[in-house]
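A.B. asks: Fold the following and give me the result.
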Amino acid sequence: MTNLLQIGDVRFGAGSPLALIAGPCVMEDEELTLAIARQLLEVKRELGIGVVFKASFDKANRTSVTSFRGPGMEKGLAILDTVRRQTGLPILSDVHDVAQVEAAARVLDILQIPAFLCRQTDLLLAAGNSGKVVNIKKGQFLAPWDMANAVAKVVSTGNERILLTERGTTFGYNNLVVDMRALAIMRETGCPVVFDATHAVQLPGGSGTSSGGQRQFVAALSRAAVAMGIDGLFWEVHPQPEKALCDGANSLPLAQIKAILREILAIDAIVKGRVSP
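C.D. replies: The predicted structure follows:
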């Protein structure tokens, strides 16, 4: 059983009901960001699921130098602060550099370490020293047991408020595969474990100057991960994924997520012993 981690009214671990981290890949503008957050708040109220809003203010790891990166840190954090004040949802975003951590920690509830940066010691230490919850995404190049070292770096700061997120492992060129055993292995660290189902179906660099994706597999992989007893799901969502400026190919349409979540929450309740099969 993982340790309990509570952020506002959202609980991860210790047998708590499944929580959802969701939002657009990157903020496109304030109006759309707020609209997505409000729809996720409706999902929370209707289904009774804990929701954390996520969106990146700067996607520093885009495939091409011409790819849309977001509004930048200053404007992006201002938008996220507005989302939190208007919806009450806890907020998560990425930090890519030590210099971003202090300002981000003034706004965010969860600092996310991108998968490509999960071995960057100085970034992990700075995030840990912020005192905020740290969500470390497992690198596509790492074995699940190697995440114990990333956890140890954050814990060395005295901060044990850590989430670990699986997002697939590199499998040949422009492809990822999910080893469901990794979810159980990472839970051995004592940290709650989240499954990033939308990035798990990404085809990195698969479209030449951008990544492709196979969103048709998001629901199935989510159900499988929930059956493993995970603590949270991570989904990128958008009202019109085909028009999204980042990761549209692997994002879920907002209109579909309630139906998918109802199935998933039923599985979660069985796995965690709240109802009989």
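
A.B. asks: okay, CA-based contacts and neighbour counts for the rest of this
C.D. replies: Will do.

A.B. asks: For this protein, which segments count as helices?
C.D. replies: Along the chain, counting by DSSP state H, helices occupy 30-47, 73-87, 98-105, 121-129, 147-155, 181-187, 197-200, 218-227, 257-271.

A.B. asks: Single out the most deeply packed of these.
C.D. replies: Of all the helices of the chain, helix 197-200 has the most neighbours on average by mean count of other C-alpha atoms under 10 Å, namely a mean of 28.

A.B. asks: chain center to that one, what's the gap?
C.D. replies: 9 Å (C-alpha atoms, centre = their mean, to the nearest Å).

A.B. asks: now stretch 216-232
C.D. replies: Between the centre of stretch 216-232 and the centre of its chain there are 14 Å (C-alpha atoms, centre = their mean).

A.B. asks: compare with the first, here's sequence two:
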Amino acid sequence: MNVREIHVGNVTFGGGRPLVLIAGPCVIEEQSLTLRIAEYLKKLTDELGIGLVFKASYDKANRTSIGSFRGPGMDEGLEILAKIRREFDVPVVSDVHDISQISAAAEVLDILQIPAFLSRQTDLLLAAARTGKVVNVKKGQFLAPWDMANAVKKIEEAGNNQVLLTERGASFGYNNLVVDMRSLVVMRETGCPVVFDATHSVQLPGGAGTSSGGQRQYVGALSRAAVAVGIDALFWEVHENPDAALCDGPNSLPLDGLRPMLHEILAIDALVKGRA
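C.D. replies: Just a heads-up that it's a prediction; the model follows:
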């Protein structure tokens, strides 16, 4: 099924276009590291001829424990994201957790991302929609894929049809997630481009007690499967040294493993979309 095209800077989602990569660290740890990751991703995606949207959170408001690292905060974080947007000519996306953040975030971000836990928060969805920015809604781990039509309708009722929907796994018992690939097909029936968040789909929420665990060894397999279904974008959290990352390290990918994985994935994408 073809879905509507959504243009974000020099990147186009949907309409049978080539796969877009949304990638970056889970959270902004410090400026120099974030800039190095952005530079690496920009060079890699330019080499491969695919669109890149850089992602990183300025504040992770939904960490497992009170002592977990949350990021530099909105002001400093948005400054860093603006620098990346300017220096590397890439669109940027980050989470908004509260209506009070939206105005400042919309000044910098190309895409406003609604976290999965907040995907039913009507006022947050409406406020994000009214900025006129593209809104990426992550499907709650507690929601069925057909429930996301309600989130889309809320945003469209506010006069905005620039909506991306992201699958990031569904709760499966305690501290575990599972991916139903039918979800990708169901959500595309809304006419919205669909993103598969492969790295959060292998997360083990709260599985390490005071933090989440993860199984990054399965990211490649799930990514290939999702691309074979016909998604519009792939979402990966990446890091120079995932084992030392301050957030979501167990489910993040190392930079040096991205190139061979993307070569395989892009071959599948081309075949599925009739470009092989």
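
A.B. asks: Save the helices of the first structure as a markdown table, and put in distance to residue 135 of the first structure too.
C.D. replies: What follows is these, written out as a markdown table (distance: least, C-alpha to C-alpha, whole Å):
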| stretch | distance to residue 135 of the first structure |
| --- | --- |
| helix 30-47 | 20 |
| helix 73-87 | 17 |
| helix 98-105 | 13 |
| helix 121-129 | 9 |
| helix 147-155 | 10 |
| helix 181-187 | 13 |
| helix 197-200 | 15 |
| helix 218-227 | 18 |
| helix 257-271 | 21 |
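
A.B. asks: for those helices, which one sits closest to residue 59 of the first structure?
C.D. replies: Closest approach to residue 59 of the first structure among the helices of the first structure (C-alpha to C-alpha): helix 73-87, 10.3 Å.

A.B. asks: what do we get in the second structure for residue 183 of the first structure?
C.D. replies: When the second structure is aligned by TM-score structural alignment, residue 183 of the first structure is paired with residue 184.

A.B. asks: Next: residue 195 of the first structure.
C.D. replies: Taking TM-score structural alignment, the alignment pairs residue 195 of the first structure with residue 196 from the second structure.

A.B. asks: Tell me, how many residues neighbour its match?
C.D. replies: Neighbours of residue 196 of the second structure under the rule other C-alpha atoms under 10 Å: 29.

A.B. asks: Check the gap between it and residue 98 of the second structure for me.
C.D. replies: To residue 98 of the second structure, residue 196 of the second structure is 24 Å away according to C-alpha to C-alpha, to the nearest Å.

A.B. asks: could you measure the most centrally placed residue in the first structure against residue 109 of the first structure, distance?
C.D. replies: By C-alpha atoms, centre = their mean, the mean C-alpha position of the first structure lies nearest to residue 234, the distance being 4.2 Å. Separation of residue 234 of the first structure from residue 109 of the first structure (C-alpha to C-alpha) stands at 16 Å.

A.B. asks: Residue 210 of the first structure contacts residue 64, correct?
C.D. replies: Yes. Applying C-alpha atoms under 8 Å, one finds residue 210 of the first structure in contact with residue 64, separated by 6.5 Å.

A.B. asks: out of the two, which sits in the busier spot?
C.D. replies: Between residue 210 of the first structure and residue 64, counting by other C-alpha under 10 Å, residue 210 is the more crowded of the two (17 against 13).

A.B. asks: Could you pull up the residues touching that one?
C.D. replies: Neighbour list for residue 210 of the first structure: 62, 63, 64, 67, 204 [criterion: C-alpha atoms under 8 Å, 6 or more residues apart in numbering].
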